[in-house]
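Q: One predicted model, sequence on top.
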Amino acid sequence: MRHTPRYLMTDPAEVKRLIRHHPWATFVSPTSAGLVASHYPALLEDGEGDDITIATHFGRPDEVAHEIGSHEVLVIVQGPHDYVSPSWYAPGDLVPTWNHVTAHLYGVPELLSEDENYAMLTLLTDRFEHHRPDGRSLREDEEGTRRIAKGTVGIRIRVSRFDARAKLSQNKPAEVRENVIAHLERHSPDLAAAMRRAPELTEPR
């Protein structure tokens, strides 16, 4: 990503927050056949301090296409984003932009055992079902869901480094930012909320 110091997001806690709230991720591998990309949910694993570890599952045979375990992969987590119109700026400021919160995570994946994969899939399902009135669980039919889980491969990635940006109109005067936020709140409230948190996201700790 373009290196603009005012947009750098360097706090691991904010990257973890991004993963929790936006778990749909893109996994990119530089394989012997060229670049390969797949899309799967990323489950943030609990960890101490600044360490970031994510778990996911690939549907077979994606793990073969990605040559998992033989090289570093790039995981792209895309947070709120939207077009910003210059009509929301002061007169004469005519250049539009696109505000976004994005993290690039790097690490070498490790394959999970069959039991570890099933445990991860159970946690992943619970993550999205627990708030639903009639939420379901893989535990309701462990024999059947374990059989289906064999069609997937569990993966854990201990993030060795990340490159994250929160580009949220930090280069604009406060009154312009407030006007952009007011417009975004109508159709992109998550991005408007991120703009209000911009100092927390990008100011050095």
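A: Right, received. Where do you want to start? The shown structure was predicted, so the numbers you read here are calculated from the model rather than taken from an experiment.
Q: Going by C-alpha atoms from here, please, whenever you check contacts or count neighbours.
A: Fine.
Q: Would you agree I19 falls within a strand?
A: No: in this structure, I19 is helix, not part of a strand, as judged by DSSP: H, G, I helix; E, B strand; the rest coil.
Q: you'd agree it is up against P80?
A: No: assessed by Cα atoms under 8 Å, I19 is found out of contact with P80, at 11.6 Å.
Q: Show me which of those two is the more surrounded one.
A: Neighbours were counted for I19 and for P80 using other Cα atoms under 10 Å; I19 has more, 24 against 20.
Q: tell me the contacts of that one?
A: Applying Cα atoms under 8 Å, 6 or more residues apart in numbering to I19 gives the contacts A42, L43, L44, V77.
Q: Distance from the strand or helix carrying V36 to the middle of the chain?
A: Secondary structure from DSSP states H and E places V36 in strand 34-41. Its chain's C-alpha centre and that of strand 34-41 lie 14 Å apart, by Cα atoms, centre = their mean, to the nearest Å.
Q: same thing with stretch 27-45?
A: Its chain's average C-alpha position is 13 Å from that of stretch 27-45, according to Cα atoms, centre = their mean.
Q: who's in contact with it?
A: With contacts defined as Cα under 8 Å, 6+ apart, stretch 27-45 is touched by 16, 19-20, 23-26, 52-58, 62, 65-67, 71-76, 124.
Q: gap between the two ends of it?
A: Counting by Cα to Cα, to the nearest Å, you get 17 Å between the two ends of stretch 27-45.
Q: Which helix runs longest in this protein?
A: helix 114-129 (DSSP state H).
Q: got another, please set it beside the one above:
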Amino acid sequence: MRQNPSFALADVEEIKRLIRLNPWATIVSSIAEGLVASHYPILVDESRDELSIVTHVGRPDDLVHELGQHEILVVVQGPHGYISPGWYDANPAVPTWNFTAAHLGGVPEILSDEENFEVLGKLVDHFEDRMPEPRRMLGAPADAAYAQRISSGTVGMRLTPTKIVAKSKLSQNKPAETVDRIIGELEGDGVYASRDLAAEMRRVHDRMRAAR
């Protein structure tokens, strides 16, 4: 991902926030046969101060990726969307795409079976917490026995990245009136409306304005 100082996302807490809100990630590896990619939910490892994530892969993805033998790349993507030049005040203008994303690279640590089972439980809790009647992995004897059986088909891993490239491209280089217009369009009912992207832009620009 090409970096630009105007859009660089260097705050570790902000990257953690990005992951917490957007836990569906892409895992990419380069092996002898070429590039391979898989998609799995991830969690911030809240037990550590530094940026670290935990997840699992289903067998045989651990072998497909040759996990633990070399670097992997984990890609996290936040709200994103098309920005029409018709939303700008200036002419000429060209379209762009606003987005927030983070690339986390490093060699993953393979978790023990016990650690993997704990991570699986935390993943379930993370998503079930929003349900009116959450189903916990160990909530009922039948669920617990089933979870124990199927967990053997997964491999857990922790990645404490040694390479981080994160970017928040949300029209930070545009005048305030243009930003407000873009947010208004994203909050509307047009074909490219995106309330999530509008909310992220508003949050970033409110912070920028408060810091001036």
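A: Looks like it arrived, so ask away. Small disclaimer: the values here were computed from a predicted structure and weren't measured.
Q: circling back: out of the contacts of stretch 27-45 of the first structure, which end up buried?
A: For these, a burial check counting by 16 or more other Cα atoms under 10 Å picks out 16, 19, 23-26, 52-58, 62, 65-67, 72-76, 124.
Q: Distance-wise, check the residue of the second structure positioned farthest from its centre relative to P85 of the second structure.
A: Seen from the C-alpha centroid of the second structure, the residue lying at the greatest distance (Cα atoms, centre = their mean) is N91, 34.7 Å away. Applying Cα to Cα, the value for N91 of the second structure to P85 of the second structure is 9 Å.
Q: Could you do Q77 of the second structure as well?
A: Look at Q77 of the second structure and P85 of the second structure: by Cα to Cα, they are 23 Å apart.
Q: When the two are compared, which one has more neighbours?
A: Between Q77 of the second structure and P85, counted using other Cα under 10 Å, Q77 has the larger neighbour count: 20 against 15.
Q: List the residues that contact the residue most central in space within the second structure.
A: A centroid search over the second structure (Cα atoms, centre = their mean) returns V76, at 3.0 Å, as the residue closest to the centre. Shown in contact with V76 of the second structure (Cα under 8 Å, 6+ apart): L18, I19, N22, P23, W24, A25, T26, A101, A102, H103.
Q: Which members of the contacts of I19 of the first structure occur in strands, if any?
A: Within these, residues falling in strands by DSSP state E are L43, L44, V77.
Q: before we move on, the earlier item: which neighbours do I19 and P80 of the first structure share?
A: Counting by Cα under 8 Å, 6+ apart, nothing touches both I19 of the first structure and P80.
Q: Relative to F162 of the first structure, how far out is the alignment partner in the first structure of H103 of the second structure?
A: Under the alignment (TM-score structural alignment), H103 of the second structure maps onto H104 of the first structure. According to Cα to Cα, H104 of the first structure and F162 of the first structure sit 6 Å apart.
Q: ditto for T10 of the first structure
A: T10 of the first structure is 8 Å from F162 of the first structure, by Cα to Cα.
Q: Need the counterpart of M131 of the second structure in the first structure.
A: Per TM-score structural alignment, M131 of the second structure is aligned with R132.
Q: Report the separation between its match and D126 of the first structure.
A: R132 of the first structure sits 10 Å away from D126 of the first structure, taking Cα to Cα as the criterion.
Q: what about the counterpart of L168 of the first structure in the second structure, neighbour count?
A: Aligned against the second structure by TM-score structural alignment, L168 of the first structure finds its counterpart in L170. Residues contacting L170 of the second structure under the criterion other Cα under 10 Å number 26.
Q: Name the nearest residue to L170 of the second structure, ignoring sequence neighbours.
A: Of all residues not flanking L170 of the second structure in the chain, N98 sits nearest, at 5.2 Å (Cα to Cα, 6 or more residues apart in numbering).
Q: The one you found contacts K169, correct?
A: Yes: counting by Cα under 8 Å, N98 of the second structure does reach K169; the two are 5.4 Å apart.
Q: which residue ranges form the helices in the second structure?
A: Ranges of helices in the second structure, per DSSP H, are 12-21, 61-64, 113-128, 141-150, 176-186, 195-211.
Q: Please identify the deepest-packed of those.
A: Ranked by mean neighbour count, those are led by helix 176-186 with a mean of 18 (mean count of other Cα atoms under 10 Å).
Q: same for that helix, what does it pack against?
A: The contact analysis (3 or more Cα pairs under 8 Å, 6 or more residues apart in numbering; DSSP states H and E) places helix 176-186 of the second structure against helix 195-211.
Q: Perfect, that will be all.
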